[in-house]
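A.B. asks: Quick one, what's the 3D model for this:
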Amino acid sequence: MTPFVSHAPHHASHPGLIQRLKRAEGHLRHVIAMIEGQQPCLEIARQLAAVESAVTAAKRALIHDHIDHCLVHQTGDALAETKALSRLL
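C.D. replies: The predicted model follows:
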């Protein structure tokens, strides 16, 4: 399968998305420290769920932004790309 390439060099939403992912990255580092510190598994699992939720929200925001701002300018492969993106939601 050929990867789709966006022709937009930068989206207005990317700085906010980067901030979300950096927070999730810091949170994930905290989870690793919890595991190394032998914290209770339930607490670790809760924190992992929070990280997972943050990453999922970032992914959805990226995909929705791409659909809203990139696919409207494409022809031909836009439907195939939309289908591929929707599988990632």
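A.B. asks: make it CA atoms for all contacts and neighbour counts henceforth
C.D. replies: Fine.
A.B. asks: Can you give me the buried ones in the host helix or strand of residue 43?
C.D. replies: Here residue 43 is covered by helix 41-69, with elements defined by DSSP states H and E. Buried residues in helix 41-69, counted by 16 or more other CA atoms under 10 Å: 44, 47-48, 51, 54-55, 57-63, 65-67.
A.B. asks: Please generate a structure for the following sequence too, so the two can be compared:
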Amino acid sequence: MSEKHLHKAHPDVIKRLKRASGHLQNVISMMEEERPCLDIAQQLHAVERAISAAKKLVVHDHLDYCLEEVASAGPAAMRSSVAEFKDITKYL
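C.D. replies: The predicted structure is shown next:
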């Protein structure tokens, strides 16, 4: 069994995932109601964005919580590398 841990961003991630779940349920309903494809595509886009935002938040939170702790004890080059890595993750 893996170790439990709660990061400060987890409540926000949960909120974002619940929003994505709501959008997804809306997409399913729209398809069952035979709504126009443009409307469905817009809702699917909202689902993707909500999940992508949640994923980025989890990655950034992990970097802040787990890697920053290790890097802060290391040499300046390590801290700089972690900072650069955090910057590039915004392009995920």
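A.B. asks: just to revisit the earlier point, which two of the buried residues of helix 41-69 of structure 1 have the greatest separation?
C.D. replies: Using CA to CA, the two most remote members of these are 44 and 67, lying 34.6 Å apart.
A.B. asks: center of structure 1, which residue is that?
C.D. replies: With the centre of structure 1 defined as its mean C-alpha position, the nearest residue by CA atoms, centre = their mean is residue 59, 2.4 Å away.
A.B. asks: Chain neighbours aside, what residue packs nearest to it?
C.D. replies: Distance criterion CA to CA, 6 or more residues apart in numbering; nearest residue to residue 59 of structure 1, sequence neighbours excluded, is residue 89 at 7.7 Å.
A.B. asks: What lines up with residue 9 of structure 1 in structure 2?
C.D. replies: When structure 2 is aligned by TM-score structural alignment, residue 9 of structure 1 is paired with residue 5.
A.B. asks: how about that match, secondary structure?
C.D. replies: coil (DSSP: H, G, I helix; E, B strand; the rest coil).
A.B. asks: ok, it - how many residues close by?
C.D. replies: Residues lying near residue 5 of structure 2 (other CA atoms under 10 Å) number 6.
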